[in-house]
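**Q** Pasted the sequence and its predicted model underneath.
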Amino acid sequence: MNSEQLFYDKKPGFDRLTDDGRRAIQDYAEGYKRFLDAGKTERDATAELVRQAEAHGFTAYDRTMQLHPGDKVYKVNRGKGVILAVIGQKSLAEGIRLTAAHLDAPRIDIRTVPLYEDTGMAYFKTHYYGGIKKYQWMAIPLELRGVVCVCKDGETRKAEVRIGDKPGDPKFVITDLLPHLASEQMAKKATEVVKGEGMNLLIGLEPSRTEDEKCSDKVKLAVMEYLNREYGMTEADFLSAELSAVPAWNACDIGFDRSMVGAYGHDDRVCSYPAATGLFALAGAPMHTAMALLVDKEEIGSDGVTGMQSRFFDTMMADLCRAEGVYPEVCYENSMCLSADVCNAYDPNFPEVSEKRNDGRTGCGLAIVKYTGSRGKSGTSDAAAELMARVRCILDGAGVVWQTAQLGRVDQGGGGTVAMFLANRNIDTVDAGVPVLSMHAPFEVIAKLDLYMAFLGFQAFYRA
């Protein structure tokens, strides 16, 4: 054997592409960009994926169904997550092929008592969601998305709020300090440049034309008059609202060659989208039941009824297994899972935090991450050698461009994914995802090639 056969090296995947392959990558990225623009919150992303699932023949699941090989079903969890499944030819006793990703992304949430007026300007108080560099969210255009449940006369009515993404819509902003007055600010550590309590969203200036002399906060009143007119809200209805400020720009191509996508929310919709569309693309019934589990709350610990630690997945699996007379525990121990989450991409601008031999690289394909975690692999499932070998063979057999990755230098930092929560169920699990530049920033960057290889890789995994 020669050195090329004996050595392992990460190589960009472009040399392995045909003209048809290059066109397929570009076409697939266009659909992904539309998905990103539609799904800037976990609610929006869930609704968009359900719409696409139904267009591909999926139907809503209920436990009275009698399912057969090839049937396509989905189940939504409180509007913030979804399970997609294609029933396989083999019994669930022989396991499933599962991908698990998350639909939430770092953002700015509106508080429950948010509205106030100060020196003739109206603001929303906010609380940031997930791990962010707070200064990156200052002085950029933001949209408002979410829902409000209005309570009136003992009844509730839910209204969708979506302001800032349509032509002619207003935008919102968290203002920053001008450089001329920022000498003290710029001398602070990056973590202290912006205080969480200072991230107040500017939403209005013009006062109400009311003749009510008792009202001193007329700009605040003007905002409430607008919200009441558009959504039937009173200020108390903020208590039953979920509103978020997200970047008000669309996904776009990056580079002269249009080889990359810049957007908000790649983490982790860049894995959720190929996990779902890989299922949509399956022809006929796979050997094992194939499932995509897309959840909420990963960015804040995977807790809560819509997070990976909820019983939503287990309840559906119990229903499916009961219909076959199979114990869910038997299904789990024979299953395989790709924890579909992003990893950092090696950035030559910041080489000191990465380890070039082991970190993922942009343009080198789907990244397999044997372990994540920090401080001695804390918070990881650390995939077994046998599982790594099975995944390698699946990807190689399908001609997928792939690579290995980790999360930066040892003791530099690190992080976790949902992998450990699936592994805790006795499911063989390994992380697999797309490398991301500027992760958790309001504008992240990925390679279209890596995105497309995730789609091909997940599809091959479902067929295995």
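**A** Sure thing, it's come through.

**Q** CA atoms for contacts and neighbours, from now on please.
**A** OK.

**Q** For the stretch 201-350 of the chain, which segments count as helices?
**A** Counting by DSSP state H, counting those that start in this stretch, residue ranges of the helices within the stretch 201-350 of the chain are 218-231, 266-280, 312-324, 328-333.

**Q** by contact count, what packs against the third one?
**A** The reference is to helix 312-324. Contact analysis of helix 312-324 by 3 or more C-alpha pairs under 8 Å, 6 or more residues apart in numbering; DSSP states H and E lists helix 328-333 as its packing neighbours.

**Q** Then the second one?
**A** Under the contact criterion of 3+ C-alpha pairs under 8 Å, 6+ apart, the helices and strands touching helix 266-280 comprise helix 19-38, strand 82-86, strand 96-102, strand 289-295, strand 444-447, helix 448-463.

**Q** Same list (those) but as TSV, adding mean neighbour count and distance to Gln5.
**A** Converted to TSV, these look like this (neighbours: other C-alpha atoms under 10 Å; distance: least, C-alpha to C-alpha, whole Å):
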stretch	mean neighbour count	distance to Gln5
helix 19-38	16	25
strand 82-86	26	38
strand 96-102	28	30
strand 289-295	27	33
strand 444-447	24	27
helix 448-463	26	22
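
**Q** picking up where we left off before, now, of the helices of the stretch 201-350 of the chain, which is deepest in the fold?
**A** When neighbours are counted by mean count of other C-alpha atoms under 10 Å, the highest per-stretch mean among the helices of the stretch 201-350 of the chain falls to helix 266-280, a mean of 26.

**Q** Next one for the comparison:
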Amino acid sequence: MEHTEFNNDLIQFLNASPTPWHAVKTMKARLDADGFQPLDEREDWVLEPGKGYYAIRNGSSIVAFRTGTKDVVTSGIRMVGAHTDSPCLKVKPNPELRRKGFFQLGVEVYGGVLQNPWFDRDLSLAGRVTVLDDAGKVQDTLINFRKPVAIIPSLAIHLDREANSNRTVNAQTDLPPVVMQVPETDTTAFSDLLREQIASECGLKIRKVLGYELSFYDAQGASFVGLREDFLASARLDNLLSCFIGLQSLLQTSGDEAALLVCNDHEEVGSMSAEGAQGPFLATVLERWCGAGKGRAIAHSMMISADNAHGVHPNFMDKHDENHGPILNQGPVIKVNHNQRYATNSRSAALYRHISDELGLPHQTFVVRSDMGCGSTIGPLTAGNLGVTTLDIGVPQFAMHSIRELVGAADGFTLYQVLKEFMQRAEVF
């Protein structure tokens, strides 16, 4: 796979994945096409050497792995982790708001959303809906309106003269998107709109909408940016970019070594869920794969937690440590925090540097300023739960947690090349 092919495929993946459920569905289709076999957690598993498998939990988290041709207990597993969720605006259970003939939907802020960029964007809506179908069966279906269906208009500067110097956003009152205009006598329920969309998109006749998890998203698709197309802009680069890189790495490995990709939901809200990194999903898969030898297998293994890093912004260079300001398009970033906000240690960092140097590829290091707080990833959670040596790494980006983020066009492909080599490396430690 070449650089241009990689990025064009990435753009398709991003556009097809407006929610964690859609991202997992997209990954599942690619795994199926490559011969990976689905595993049902409710059933017995019979795993064969040299095969590919995957398990899905809640439709929004996935663990995919190759069993390899060697004894997993003594050879270990080369693991890569990422997360499927991104900060966004989620529709509330009783969302209908009617004001002066405008039909709006109440929203709840999910994760650490950078709120101001959500104004004046063309918004669409997607997610999972649980319904009672015509046969009386409860089932889930995914929907994606695809076209712009809503907008959050800014208040004109004439009505807010302090907007450019002192504007704050009230998530309760300022963020409900405008969906349409309706007569004063209108009694349309949001569930009615969902029934129409389900019938149109899925051809499914239903008796009742029983529940949903729906998110607004930027209807503008991913694209290259810059006079020389140096950058790639999209929603959800944090962290679907890492999911894509990890998936492509797993698909392109030789299959001789045991290799695994885990993409968890709910990282942006702390990872404490049945399918989050603080939950038992990955550990359960490993127990069923490795059996009583799980502890020995983990001692031979390593995890690379891939989650984007803060690139040094040319307008805000003082926000970085002067010796640790990653530059876009100059390589993936090894993330270091001695207070264990990142799980990197000298050993795991050394292995990444060694592989990267062998391939002649660039790498950088990030340490947060000593007078600023540090974010975190699934890396420390997975390391703590499993006891596995872990590295935190990521592609440098701008505008993290904005509705539209930016990365260098070269860095994703660089990380892919290193992770692919890592996943098929005969010896980790």
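**A** Now that the structure is in, tell me what you want to look at. Just so it is clear, the structure is predicted and the values come from calculations on it, not from any experiment.

**Q** For Tyr264 of structure 1, find the nearest of the helices and strands packed on helix 266-280 of structure 1.
**A** Comparing these against Tyr264 of structure 1 with C-alpha to C-alpha, the closest turns out to be strand 444-447 (6.0 Å).

**Q** post-alignment, that closest one versus structure 2, mean distance?
**A** In the superposition with structure 2, the aligned residues lie an average of 0.9 Å away from strand 444-447 of structure 1, counting by mean C-alpha distance after the TM-score superposition for structure 1.

**Q** residues in contact with the corresponding residue of structure 2 for Glu299 of structure 1?
**A** Glu299 of structure 1 maps onto Glu268 in structure 2 when the alignment is built from TM-score structural alignment. For Glu268 of structure 2, the residues meeting the contact criterion (C-alpha atoms under 8 Å, 6 or more residues apart in numbering) are 85-87, 110-112.

**Q** Looking at these, spot the one nearest Cys263 of structure 2.
**A** The shortest distance between Cys263 of structure 2 and any of the contacts of Glu268 of structure 2, using C-alpha to C-alpha, involves Asp85 and amounts to 9.2 Å.

**Q** what residue of structure 1 matches up with the closest one?
**A** When structure 1 is aligned by TM-score structural alignment, Asp85 of structure 2 is paired with Asp104.

**Q** circling back to that earlier point, out of the contacts of Glu268 of structure 2, who's the most crowded?
**A** With neighbours set by other C-alpha atoms under 10 Å, the maximum within the contacts of Glu268 of structure 2 is found at Ser86, which has 28 neighbours.

**Q** what's the nearest residue to that residue if we skip its chain neighbours?
**A** Arg236 (5.7 Å; C-alpha to C-alpha, 6 or more residues apart in numbering).

**Q** could you list every residue that touches that neighbour?
**A** With C-alpha under 8 Å, 6+ apart as the criterion, the residues that contact Arg236 of structure 2 are 14, 18, 85-86, 401, 403-405.

**Q** What of Met439 of structure 1?
**A** Taking C-alpha under 8 Å, 6+ apart, we find Met439 of structure 1 in contact with 266-267, 344, 445.

**Q** follow-up on the earlier one: in CSV: the helices and strands packed on helix 266-280 of structure 1, plus distance to Ala47 of structure 1.
**A** Putting these into CSV (distance: least, C-alpha to C-alpha, whole Å) gives the following:
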stretch, distance to Ala47 of structure 1
helix 19-38, 9
strand 82-86, 9
strand 96-102, 14
strand 289-295, 12
strand 444-447, 23
helix 448-463, 20
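
**Q** nearest to Leu202 of structure 1, of those?
**A** With respect to Leu202 of structure 1, and counting by C-alpha to C-alpha, the nearest of those is helix 19-38 at 23.0 Å.

**Q** which position in structure 1 aligns with the residue nearest to Ser86 of structure 2?
**A** Correspondence of Arg236 of structure 2 to structure 1, assessed by TM-score structural alignment: Gly265.
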